[in-house]
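Undergrad: Dropping a prediction and its sequence here:
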Amino acid sequence: MTHELADQDVVVHALPRIPAFLIDAVVVALLALPLLWLTILNTQSLRQALGADATLALLLLPSLLLLMLPALMDSLSSGSIGKRMMQLRVVDARGRRPNLLRSLSRHAVKLLVHGLLPGIWLLAERLLLRGLNVHDWLCGTRVVASGASAAQLARVLPASFAPTLLGQALRAVFAIGAALLLFLVGSAWLAVILVEPNPTRKALAPLVEQARGISRASENQFYKTGRFTDNLSELGLAEQTAFSTVKFNAQNGSFILRLNSEFSELHGRSLLLYPELKRGDRAEVRRWRCGSPDITAEHLPFGCRDSVAGYE
């Protein structure tokens, strides 16, 4: 005979949830650490191949996904590994698994609030929110015993979700705070995108655009004559003062430009562009590859970080 849980044991509060959280933390660490270690060991080669920004993204994005793994499992399965072991699960107000957005939001709030605020907050939120943690209260979720029946959930959850005046006020404060936080994060992100943080890359960007102008002219010449040029005058372009020399390879269409820049870190360095051809009845230029044999990837614009080995 199956023993039915008492109603007061259906919604689970702090103590039984701590071991579940610690188990999930260990699982995430065991999965993340080898990946981080492998990436760190290959940081130098990745920076050369992808650039500093892409390498940082490669380092952080998988870690972020693993960090959110418990939330994914709460939404897409019967619960995270820690909750399953402790016989717990997360439900919404209807007693169902939370949808993915709700589950991810819940997990993010939990990590941010409990990670940034002092431990006294754990006591404060329980006193203010009738024993609930802020992430469950804010995201409309509850942690319940996995053995609770559907009938028990239908009977117990409505009282647990009943709003209070204090709860409504705090929810409004959190909503305003979340909107402000999103605005600040969005503004900071736009600032990172719009304001060039690398002065060498900023100085190099217009030179790359001029080089692409030469590549477009070379491509037009190729379509008109069926061959690539071996000199700049044939393209009908004026002398390129930004480059001390422009050297063409008529065999493969590549050309290398020696920079004539007032920027000391760029003067005398080179850019190299070459066409990637699409073979068929008539050869066509699929796209132009751009890179440098002597400028590191972190200083090159994002669209000019291709390997130029074999074309130098």
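TA: Great, that's in hand.
Undergrad: From now on I want contacts and neighbour counts done on CA atoms only, so please keep to that.
TA: Will do.
Undergrad: show me where the protein has helices.
TA: With DSSP state H as the criterion, the chain has helices at 14-41, 43-50, 52-67, 69-76, 81-85, 100-116, 120-128, 134-139, 150-161, 165-194, 199-225.
Undergrad: As a markdown table, the ones you listed with distance to Val91 would be great.
TA: Converted to a markdown table, those look like this (distance: least, Cα to Cα, whole Å):
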| stretch | distance to Val91 |
| --- | --- |
| helix 14-41 | 14 |
| helix 43-50 | 41 |
| helix 52-67 | 20 |
| helix 69-76 | 9 |
| helix 81-85 | 12 |
| helix 100-116 | 9 |
| helix 120-128 | 19 |
| helix 134-139 | 10 |
| helix 150-161 | 9 |
| helix 165-194 | 19 |
| helix 199-225 | 50 |
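Undergrad: between these, which one is nearest to Leu257?
TA: helix 199-225 (7.8 Å; Cα to Cα).
Undergrad: Mind giving me the packing neighbours of that closest one?
TA: If you count contacts as 3 or more Cα pairs under 8 Å, 6 or more residues apart in numbering; DSSP states H and E, helix 199-225 packs onto strand 270-278.
Undergrad: and the angle from the strand it packs on to helix 199-225?
TA: Counting by axes from the mean of the first three to the mean of the last three Cα atoms, to 10 degrees, strand 270-278 lies at 40 degrees to helix 199-225.
Undergrad: Got another one to weigh against that:
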Amino acid sequence: MTQKPTLLVLAAGMGSRYGGDKQIDGFGPNGETILEYSIYDAIKAGFGKVVFIVRQEILEEAKEIFLPKLEGKIEVDWVVQTLNSFVPEELKQKDRKKPFGTAHAVLCAKDAINEPFAVINADDFYGKEAFDVLGKFLATDVKPDLHAMVGYAVQNVLSDNGTVSRGVCETNEKGQLIGMVERTSIAREGDKIISRGEGEVFEIPEDTPVSMNFWGFHQCVFGEIERMWAEFLPANLDNLKSEFYIPTVANNLIKEGKAAYEILPGGKTWFGVTYSDDKPIVIAALQKLHDEGEYPAQLW
């Protein structure tokens, strides 16, 4: 029997640009969080467990919101990410304020996951098709040396209310990921999409696939992440703002010849909340999906 994949939810981010804990803010017609739609779609796509990565200060509130809705529908587990998780005593940064990033968050879930798993952001809406295609990949195609990400065309993942950062993908002739560059300060300028980060003006073609942090992994990746984390910590001991990202892990595994990454074509619908002005747009988009019958009047 095929093991059901797990959904790993990154919900420990600070939400600083948004101005609040957007992971537990209500956007749906009945006050649903964006994350509830992802979990709903994941259950429909055959996922068997959801693991939440949270900060200690939002743990109880998150449990109050999600547990009553998910009871009996999917197995639920909780992992707390702290600044000292998986950090040896001699490598602790006593003045650090900022979390260590997405790959560190994934590593924190190492002891909670023993099966193929997907990783998502708590505050992004990914769409039913994305869960269907990644759920199928994790149930049938994933291997220790073959992982995946769901690709989204850059033209579909911009904000009308400010610039965004995106992981811009480079692909080979098979459409597999061969590298990813984090581009910042991306926005539409006239009929072009331009990144102005790092003092460089860079045009990105409209249909270029980008990562919205929707990944699919074989569980063996935890060993590789732990290996890279052990190298990252001493190398960044004096940098209190250093972050350890999932794309860094992916790029390293590709360069080392240890893994390939399929870019799956399920990324048709995406919206997210980077700025507080994005909220009414997301509320309207979710209402439209309910009105069109994509989701029932009551999710749960």
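TA: The structure has been received and is ready for your questions. A quick note: this is a predicted structure, and the numbers were derived from the prediction, not measured.
Undergrad: List the TM-score for the superposed pair.
TA: The pair, once superposed, lands on a TM-score of 0.22 when counted by TM-score structural alignment, normalised by the length of the second structure; 103 aligned residues with a Cα RMSD of 5.6 Å.
Undergrad: one step back: out of the helices of the first structure, which gets nearest to Leu273 of the first structure?
TA: With Cα to Cα, the closest approach to Leu273 of the first structure among those belongs to helix 199-225: 7.4 Å.
Undergrad: Give me the buried positions along that closest one.
TA: 200-201, 203-205, 207-208, 211-212, 214-215, 217-219, 221-222 (16 or more other Cα atoms under 10 Å).
Undergrad: Pro275 of the first structure is nearest to which of the helices of the first structure?
TA: Closest to Pro275 of the first structure of the helices of the first structure is helix 199-225 (Cα to Cα; 8.3 Å).
Undergrad: Can you list the residue ranges for strands in the stretch 151-300 of the second structure?
TA: Along the stretch 151-300 of the second structure, counting by DSSP state E, counting those that start in this stretch, strands occupy 164-171, 176-189, 192-195, 202-203, 209-217, 260-267, 271-272.
Undergrad: which of the ones you listed sits most buried?
TA: Ranked by mean neighbour count, the strands of the stretch 151-300 of the second structure are led by strand 209-217 with a mean of 25 (mean count of other Cα atoms under 10 Å).
Undergrad: by contact count, what packs against that one?
TA: Checking 3+ Cα pairs under 8 Å, 6+ apart, strand 209-217 of the second structure ends up next to strand 117-121, helix 128-140, strand 146-153, strand 164-171.
Undergrad: how about CSV for the ones you listed, with distance to Gly266 of the second structure added?
TA: What follows is those, written out as CSV (distance: least, Cα to Cα, whole Å):
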stretch, distance to Gly266 of the second structure
strand 117-121, 14
helix 128-140, 4
strand 146-153, 6
strand 164-171, 15
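Undergrad: Relative to Pro234 of the second structure, which of these is closest?
TA: strand 164-171 (25.4 Å).
Undergrad: hmm, who's touching the closest one?
TA: The contact list for strand 164-171 of the second structure, computed with Cα atoms under 8 Å, 6 or more residues apart in numbering, reads 158, 177-187, 208-212, 247, 274.
Undergrad: what about 7 Å?
TA: The contact list for strand 164-171 of the second structure (Cα atoms under 7 Å, 6 or more residues apart in numbering) reads 158, 177-187, 209-211.
Undergrad: quick check: angle from that strand to strand 209-217?
TA: Using the same axes, to 10 degrees: strand 164-171 of the second structure against strand 209-217 is 80 degrees.
Undergrad: So what angle separates the directions of strand 164-171 of the second structure and strand 146-153?
TA: Using the same axes, to 10 degrees: strand 164-171 of the second structure against strand 146-153 is 120 degrees.
Undergrad: relative orientation of strand 164-171 of the second structure and strand 176-189 in degrees?
TA: Using the same axes, to 10 degrees: strand 164-171 of the second structure against strand 176-189 is 140 degrees.
Undergrad: need the helices for the stretch 201-300 of the second structure, in chain order.
TA: Counting by DSSP state H, counting those that start in this stretch, the stretch 201-300 of the second structure has helices at residues 221-235, 246-255, 279-291.
Undergrad: buried stuff in the second one?
TA: Judged by neighbour count using 16+ other Cα under 10 Å, the buried positions of helix 246-255 of the second structure are Ile246, Pro247, Thr248, Val249, Ala250, Asn251, Asn252, Leu253, Ile254.
Undergrad: One more: the last one?
TA: The neighbour-count check on helix 279-291 of the second structure (16+ other Cα under 10 Å) flags Lys279, Ile281, Val282, Ile283, Leu286, Gln287, His290 as buried.
Undergrad: Which of the strands of the stretch 151-300 of the second structure sits closest to Thr140 of the second structure?
TA: Closest to Thr140 of the second structure of the strands of the stretch 151-300 of the second structure is strand 209-217 (Cα to Cα; 12.0 Å).
Undergrad: ok, now which ones touch Lys110 of the first structure?
TA: Per Cα under 7 Å, 6+ apart, neighbours of Lys110 of the first structure: His135.
Undergrad: Mind doing that once more with 10 Å?
TA: Lys110 of the first structure makes contact with Leu104, Leu116, Asn133, Val134, His135, Asp136, according to Cα atoms under 10 Å, 6 or more residues apart in numbering.
Undergrad: Spatially nearest residue to the first one, not counting backbone neighbours?
TA: Read it as Leu104 of the first structure. Excluding the flanking residues, the one nearest Leu104 of the first structure by Cα to Cα, 6 or more residues apart in numbering is Ala71, at 5.4 Å.
Undergrad: close enough to count as contact, the one you found and Leu111?
TA: No. Ala71 of the first structure lies out of contact with Leu111 (Cα atoms under 10 Å); the separation is 11.2 Å.
Undergrad: the more surrounded of these two?
TA: Ala71 (26 against 14; other Cα atoms under 10 Å).
Undergrad: roughly how far apart are the more buried one and Arg17 of the first structure?
TA: Ala71 of the first structure is 15 Å from Arg17 of the first structure, where distance means Cα to Cα, to the nearest Å.
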